[in-house]
Every structure is written in C-alpha cells, then in structure tokens.
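In: next input, structure requested:
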Amino acid sequence: MTRIKICGLQTREAVRAAAEAGADFIGFVFARSKRQVPPEQVGELTHGLAAPRRIGVFVDESLESLLAAGKAAALDGFQLHGAESPALCRELKEQTGKLVWKAWPVRFDEADAQIRYYRGAVDAVLLDTYHPGAAGGTGRTFPWRGIARFREWLPDVPIFVAGGLTVDNVGELVDEYRPDGVDVSSGVESNGAKDADKIKRFIERVRERDGCYRMKKGVSENTAGSSCLKR
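Out: Take a look at the predicted model:
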C-alpha cells in the first residue's frame, strides 16, 4: 500500500482533516518557510487528536538541534532536506530510534548517484523536484521516469515522491511508477491554506489506485472495481 504524508500542517483543523482522511504521516516544517511552525507548537496542534505519525522537516540542522526539536515536538521521524551526511543520518537514527528520511532533489546528472551512500543510513528517501536555492516545496513535478534509477541504487530502501502532486496527477504516479509513498503540501491547499476536501480527495485517489493495482495482481478488492475500468 502506498503510504501518504500530508505536509506543512499549521492548524488543528488541518491535522484533524489529515487524520480523519486516513493519512499515514503528517509533516511539520521547522525550516524557514511560509509553513514553518515551532517544534513546541506541535503538541498544541495534535493534543487530544488521534494524529498519524509526526514527521519534522529540517534543513541543515546540527545533530543537537535535531534531537532537541524531536523531543520538543514528540516526533516519530525526521525528514532532512539539506546536505546532511550519511553519518549524521545514521547517528540520528541510533540516538533516537525514530524514522530518518533523506530528501533528494532529482537532478538527472551524476550527482544523483551519490544517494547510494545513504543506503543503510536512512529509512526512506524522498525524491523531490530540483530547483537551485530551494530545499523542496517548489510545487512542481520532476520527470518520474527518474524513479527507476533510484530503485536500482536503493533496492531495499522505500522511495517516497514529492513535488507538485495533486489529486489530478497522483493517480498516474501510483499507477505507473508504484512509489512506496507520496508526500503532498501545496497540492491540497486552497488560497495558501490546507483544504480538508482536497486532502480527502487526494487520499481517496491514492487508495483507489492502490485497489486497482491489487485487482490487476489478482487480489480481490470490492471497493475499486468500477473506478479501475475508467483507465
């Protein structure tokens, strides 16, 4: 099943919407961003809610800062978008016992092969759109054909895909490329704020395509039949 992360949450309403729609992970941005929240606020946003696992988004923080933020926000995992080394990722995993994901901007050049050094150091790699000077959050897709190369370099590492995902294109991604997970932020927003209906429809679309895939593999899935015939 494709894992789903709804990222860039800033309100209790957004957290509730993601939880009720069935997200696997919710993301809080601690790096400088228009969606930035302080680690101490995460407890307020999730208090009393049956929230999915919490992932903090960071860019080039020290190990000490990561440990402090992880404790303050009671994180279940860390998503690292900077130039964090495999050694730092490994140390963070060892000291916290939490998930560590390495975000990787897909460049389609020799630099991409460096991701091989993170094998064994991280729990997942999140492929995102490369843009000079931006550490993610571009709202644009990258050519998904590049996913195959990363599977060759990381045969036993789950691969998540981010960058420009919406309810209109995530079905194609899941159908054709079968990522282990998807990560969306701006694609489930209206006027810069998380939209509960878009969150719900995004998650429904992913689950629908998961169901279609299982049917194609010969697994009975009563809920997906008619929608699968549309493609």
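
In: when you work out contacts or count neighbours from here on, use the C-alpha atoms and nothing else.
Out: OK.

In: moving C-terminal of the longest strand belonging to the chain, what's the next helix or strand?
Out: As far as residue count goes, and with DSSP state E defining each element, the longest strand of the chain is strand 99-106. Proceeding N to C from strand 99-106, the next assigned helix or strand is strand 124-129, under DSSP states H and E.

In: other SSEs contacting the longest strand of the chain?
Out: The helices and strands touching strand 99-106, judged by 3 or more C-alpha pairs under 8 Å, 6 or more residues apart in numbering; DSSP states H and E, are strand 77-80, helix 86-96, strand 124-129.

In: just put these in CSV and tack on distance to residue 144.
Out: Putting the helices and strands packed on strand 99-106 into CSV (distance: least, C-alpha to C-alpha, whole Å) gives the following:
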stretch, distance to residue 144
strand 77-80, 21
helix 86-96, 25
strand 124-129, 10
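
In: quick one more, to check against the first:
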Amino acid sequence: MADPLIVKICGIKTPAILDAAIEAGADMVGFVHFTRSPRHVSIEDLATLIGEARGRVETCVLLVNPDNSCVAEVAALGPDWIQLHGPESPHRVEAIRAEAGVEIIKAVPIGSAEDVKNIASFVDVADRILLDAKPPKGADRPGGLGETFDWALLEGLDPSIPFLLSGGLTPQTVAEAIRTVRPFGVDVSSGVESAPGVKDKRLIEAFIRNARAAS
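Out: Here you go, the predicted structure:
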C-alpha cells in the first residue's frame, strides 16, 4: 500500500479560506511571507493563521532568501514547516534548518535536465523537496507563476527521491500530473484562484477531490 498522497494548498491569506481548505481535506496549508507576492501575509496575520490551523492541519510558511532575523521571527510562530523558495544554496538551507529548528521544504525550479541534476544537492539538507516550474526570465518573483514544466525531465531523477510537485497545477490537470509523475504530494496556489491572491473555495474542493481520486 503506497503512502497516501499529500495535498498542499499554498498562498492562503484569510481564516475563511484556511477553514475551507481544511474542510476540503488538505494535508498542508501554506502562507506566503514575501512582500512582492500577491499572496503576502504579514507576521501578525501569520501568527493568527498558524494559531487557527494548529492541531487541525500542518502549516508551512514560504520565504524567499530570508535573512536570519526573518527566519527567527517566523520560526517563533511555530509553523510545522518553512518553505525556502529563493536561490538558497544547500549550505544556506542547512544553516536555516539548524537555526530555525523547523522542518524545511526546499523548492527547486525545474526548466532543464541540469536543474533535475541539481535536486540531489538538497536531499540531505532539506526535509522535503518541492519541484516547481522555473520562472520566466525577468520575472520579479520566484515560482512557476502558474506555469507547468516539462514533466518528462523528471525521468532523469533518482526514483528514490520523493518530492512534492508544483507549478501550474489546476483541478483539471492534477489527476494527469499524479498519474504521469507519481509525486508523493502536490502543491497548488494560483490554480485554485479566481484572481491573483484570491482563493476560490470551490476550486480548492475540486482540486483536492480530483487529486484524491487519481491517487
């Protein structure tokens, strides 16, 4: 019996959407603390959301190339995970994990076979790996920005490395992604929004339903 699929809904900004994601059966919820993102939440709002989620669902705070004071401030709120979504080196990921005392998800952007080779350098320094689409050149923030990457690239990945799949997933594409790529989890943000940063309860429900059916 394979482990059950992990479904992560990222970029949640309000208690109402947090409740909707939990009720729909999400395993993890993500909050973005990065001012350039339309999904950014302040430290005060993070504290509220993490408090409301505690004991109900695993929480993850997404940071981009954070400095030590930012890491300490977020770690003090007691999230289950910190997700590093910037150009952090393996050494920096290891240092943040040691300093924060919080489990780390490292997002690795995939756009080429070279990027797939790069995944291995993070396996021992992060607790989970998340594979996202490489942002287009000139993008002002990291992440797939709603784009998928060529899943065939992952045929070159060591099959013993488990990963969460992200990047352009939607309620319509998640089942095919799970069947094709066989990730141990899926992560969605813009694919369940009606506008940038605005989550849609029905899209969240459909995404989770379709993901569970495919796994």
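
In: middle-most residue in the first structure, spatially?
Out: When the first structure is reduced to its mean C-alpha position, the closest residue under C-alpha atoms, centre = their mean turns out to be residue 183, at 3.2 Å.

In: tell me the residue in the second structure aligned with it.
Out: In the second structure, the residue paired with residue 183 of the first structure according to TM-score structural alignment is residue 187.

In: just confirm that match is within a helix.
Out: No: the assignment for residue 187 of the second structure, made by DSSP: H, G, I helix; E, B strand; the rest coil, is strand rather than a helix.

In: wait, it touches residue 9, no?
Out: Yes: between residue 187 of the second structure and residue 9 there is a contact at 5.9 Å, judged by C-alpha atoms under 8 Å.

In: quick revisit: now do the buried residues in the longest strand of the first structure.
Out: With burial defined by 16 or more other C-alpha atoms under 10 Å, the residues of strand 99-106 of the first structure counted as buried are 99-106.

In: residues in the second structure aligned with it?
Out: Against the second structure, the aligned range for strand 99-106 of the first structure is residues 103-110 (TM-score structural alignment).

In: mean per-residue distance, the matching stretch versus the first structure.
Out: Averaged over the aligned pairs, stretch 103-110 of the second structure sits 1.0 Å from the first structure after superposition, using mean C-alpha distance after the TM-score superposition for the first structure.

In: how about the residue nearest to residue 7 of the first structure when sequence neighbours are not counted, secondary structure?
Out: In this structure, residue 7 of the first structure finds its nearest non-sequential neighbour in residue 27, 4.0 Å apart by C-alpha to C-alpha, 6 or more residues apart in numbering. Reducing the assignment at residue 27 of the first structure to three states with three-state DSSP gives strand.

In: just give me the match in the second structure for residue 27 of the first structure.
Out: The criterion is TM-score structural alignment: under it, residue 27 of the first structure has residue 30 as its aligned partner in the second structure.

In: and that match, how many neighbours does it have?
Out: Counted with other C-alpha atoms under 10 Å, the burial measure for residue 30 of the second structure works out to 26 neighbours.
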